[in-house]
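K.L.:
Predicted model and sequence below, questions to follow.
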Amino acid sequence: MRHEDLLNWNKEIKELPVFEKIKYILDTIPGKKVFSTSFGIEDQMITDILYNYVEKVEVFTLDTGRNFEETYDVFQSSQIKYKNFKFKIYYPDEKDIREYVEEFGINGFYRSIENRKQCCYIRKVIPLARALKEANLWITGLRAEQSPNRENMHFLEWDDTHNLIKFNPLLNYTLKEVEEYIKQNQVPINRLYKKGYLSIGCAPCTRALQEGEDFRAGRWWWENGKKECGLHIHKDKNN
């Protein structure tokens, strides 16, 4: 993939509405295209839009084994509403989980940041690598206002880790705009969202936000500093 191609495509879609951005990219970029969903509100919006292009994109999710019951409920609702999508599920390796639990304990991720990152690596990063192995385009629900390290991202970026193009169609969307779309189009969302869970991950590692807290404060709340699980490592190489 040439750097110039990414620059040109970013220019082409910069001012387009999200629907046209997605159509343009699906029509223009060759190869296998996949969308990863964790069934958060942004991902649900993208799923609803992508349902117009069932034949052009595959949808997958990572089942870490520690998800909320409410997450499985919205997964089920999505399977019913978007029945022509075959949601592919990627699981962590049973051997990796067993060895982790034997060494650190079932909830060993609370004991140190290193332990937590290792748990994320086993349950998320490794399965993601399998899911993206043959893909040329990875569609995500990332938004710039979600965290400071995402503010310098671009709609299209080259992902060195997985050797593919990463597409963030909702990058410049506000949370209010996403909520309006969800309401207008009757898109199913996680019941926890209305209880203050704006960013929903594994159940032991997610809590509801308190008034005035940052969007990511409910994730790994016992840690300080930048909070990421390793799925989205941003390197600004497209300026």
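P.N.:
Received the coordinates, thanks. Numbering: from 1, shown residues only.

K.L.:
Only C-alpha atoms from now on, for both contacts and neighbour counts.
P.N.:
Will do.

K.L.:
how about stretch 121-138: buried residues?
P.N.:
121-128, 131-132, 135-138 (16 or more other Cα atoms under 10 Å).

K.L.:
The structure to be compared is supplied as follows:
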Amino acid sequence: MSESLSYEKWNDKKIEAMLEHFKDYYDVLKWSFKEYGDEIVYACSFGAEGIVLIDLISKVNKNAKVIFLDTGLHFKETYDLIEKVKVLYPSLHITNVKPISSLDEQAKWYGEELWKHNPNLCCHMRKVAPLTEALKDAKAWISGLRREQSPTRSKTQYINKDDKFGKIKICPLIHWTWEDIQTYIKLNKLPYNPLHDKGYPSIGCAPCTQPVVENGDQRAGRWAGSSKSECGLHQSS
């Protein structure tokens, strides 16, 4: 068996050539697990896209590795959903990845409610650093990014060189719309976060997530009132 392609072995030309072989998201997933096997991880936020990908991945590799970046600040509804998913897909290896520092330690060092006065540092400590550690032995990771979600994600490809983590980032759902996501969940009778029915299309940490107006920007509720739009996982620097 040939060695899987690491970050260093990919370039724009190789990615472009590979993209021509994919018909759809399912092709992408099948190739991903064939290429990377145990060296690929799905980082799931357990939003609506996450539930769709959980179901699709289980059809390709029922023993896939799934991680959830547990900041300790998520909604109760999110934690409840994770437990439901673990029961529904018992073969998947779902792991909660936690930061090195507890919330009490973080408050002691940087002050109470760091997410209010330095959200970038909070996201780095509670999301970026834990994912860096979780991907240490992986060559690739899967994300539920969709081009429709925001301008910063509009050029996302199926295969991406992730300069931040030095890995290959695979995004099978780039062409899916919010309506596609909702339809898949309904047709397959999948559990999902009830906050989606209360105006939360994008769900992150509870202190930094608000509902959005109908037909508004899907990520407008994240860090509302600030210029911040990403937690840092999908930014090159």
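P.N.:
Arrived safely, thanks for sending. Keep in mind that what you see is a predicted model, and the values were worked out from it rather than measured.

K.L.:
TM between them?
P.N.:
Once superposed, the chains reach a TM-score of 0.90 (TM-score structural alignment, normalised by the length of the second structure), with 228 aligned residues with a Cα RMSD of 1.8 Å.

K.L.:
circling back: out of the buried residues of stretch 121-138 of the first structure, which sit inside strands?
P.N.:
Those of these mapping onto strands are Leu137, Trp138, per DSSP state E.

K.L.:
Ile67 of the second structure - that's part of a helix, no?
P.N.:
No: using DSSP: H, G, I helix; E, B strand; the rest coil, the secondary structure at Ile67 of the second structure is strand, not a helix.

K.L.:
quick one: what's aligned to it in the first structure?
P.N.:
If you follow Ile67 of the second structure across to the first structure using TM-score structural alignment, you land on Phe60.

K.L.:
likewise Gly199 of the second structure?
P.N.:
Under TM-score structural alignment, Gly199 of the second structure pairs with Gly196 in the first structure.

K.L.:
and its match, what is it in contact with?
P.N.:
Ala208, Leu209, Gln210 (Cα atoms under 8 Å, 6 or more residues apart in numbering).

K.L.:
so the first one touches Arg191, yeah?
P.N.:
I take that to be Ala208 of the first structure. No: the criterion here is Cα atoms under 8 Å, and Ala208 of the first structure misses it with Arg191 at 12.0 Å.

K.L.:
of those two, who's got more company?
P.N.:
Ala208 (19 against 14; other Cα atoms under 10 Å).

K.L.:
need the contact list for that one.
P.N.:
Contacts for Ala208 of the first structure were tallied using Cα under 8 Å, 6+ apart; they are Lys195, Gly196, Tyr197, Leu198, Gly218.

K.L.:
ok, now Leu81 of the second structure?
P.N.:
Contacts of Leu81 of the second structure by Cα under 8 Å, 6+ apart are Phe46, Pro191, Tyr192, Asn193.

K.L.:
which of those residues does the first structure keep?
P.N.:
Counting by both residues aligned by TM-score structural alignment, their matches' Cα atoms under 8 Å, the contacts of Leu81 of the second structure that remain in contact in the first structure are Phe46, Pro191, Tyr192, Asn193.

K.L.:
from these, which two are the most distant?
P.N.:
Greatest spatial distance among those (Cα to Cα): Phe46 and Pro191, at 10.3 Å.

K.L.:
Please identify which of those two sits among more neighbours.
P.N.:
Neighbours per residue (other Cα under 10 Å) separate Phe46 of the second structure from Pro191, with Phe46 holding more: 24 against 16.

K.L.:
buried residues in stretch 156-175 of the first structure?
P.N.:
Neighbour count says stretch 156-175 of the first structure has 156-159, 162, 164-172 buried, by 16+ other Cα under 10 Å.

K.L.:
how about it, aligned to which bit of the second structure?
P.N.:
Alignment of stretch 156-175 of the first structure against the second structure: residues 159-178, by TM-score structural alignment.

K.L.:
and the end-to-end length of that stretch?
P.N.:
21 Å (Cα to Cα, to the nearest Å).

K.L.:
Please enumerate residues in contact with that stretch?
P.N.:
So stretch 159-178 of the second structure is contacted by 6-7, 10-11, 15, 19, 24-26, 28-29, 32, 132, 135, 138-148, 156-158, 233-237 (Cα under 8 Å, 6+ apart).

K.L.:
Sort out for me which of the residues you listed are in helices.
P.N.:
Ile15, Leu19, Tyr25, Tyr26, Val28, Leu29, Ser32, Thr132 (DSSP state H).

K.L.:
Which residue in the first structure aligns with the last one?
P.N.:
Matched to the first structure by TM-score structural alignment, Thr132 of the second structure sits across from Ala129.

K.L.:
cool, the third one as well?
P.N.:
Tyr25 of the second structure maps onto Val18 of the first structure when the alignment is built from TM-score structural alignment.

K.L.:
likewise Trp115 of the second structure?
P.N.:
Taking TM-score structural alignment for the superposition, Trp115 of the second structure sits opposite Phe109 in the first structure.

K.L.:
Also Val212 of the second structure?
P.N.:
So, by TM-score structural alignment, Val212 of the second structure is matched to Leu209.

K.L.:
so how far is Tyr53 of the first structure from Leu209 of the first structure?
P.N.:
From Leu209 of the first structure to Tyr53 of the first structure the distance is 35 Å (Cα to Cα).

K.L.:
Repeat that for Glu213 of the first structure.
P.N.:
Noted for Glu213 of the first structure: a distance of 37 Å to Tyr53 of the first structure, by Cα to Cα.

K.L.:
who's more crowded, these two?
P.N.:
Using other Cα under 10 Å, the more surrounded residue of Glu213 of the first structure and Tyr53 is Tyr53, with 15 against 10.
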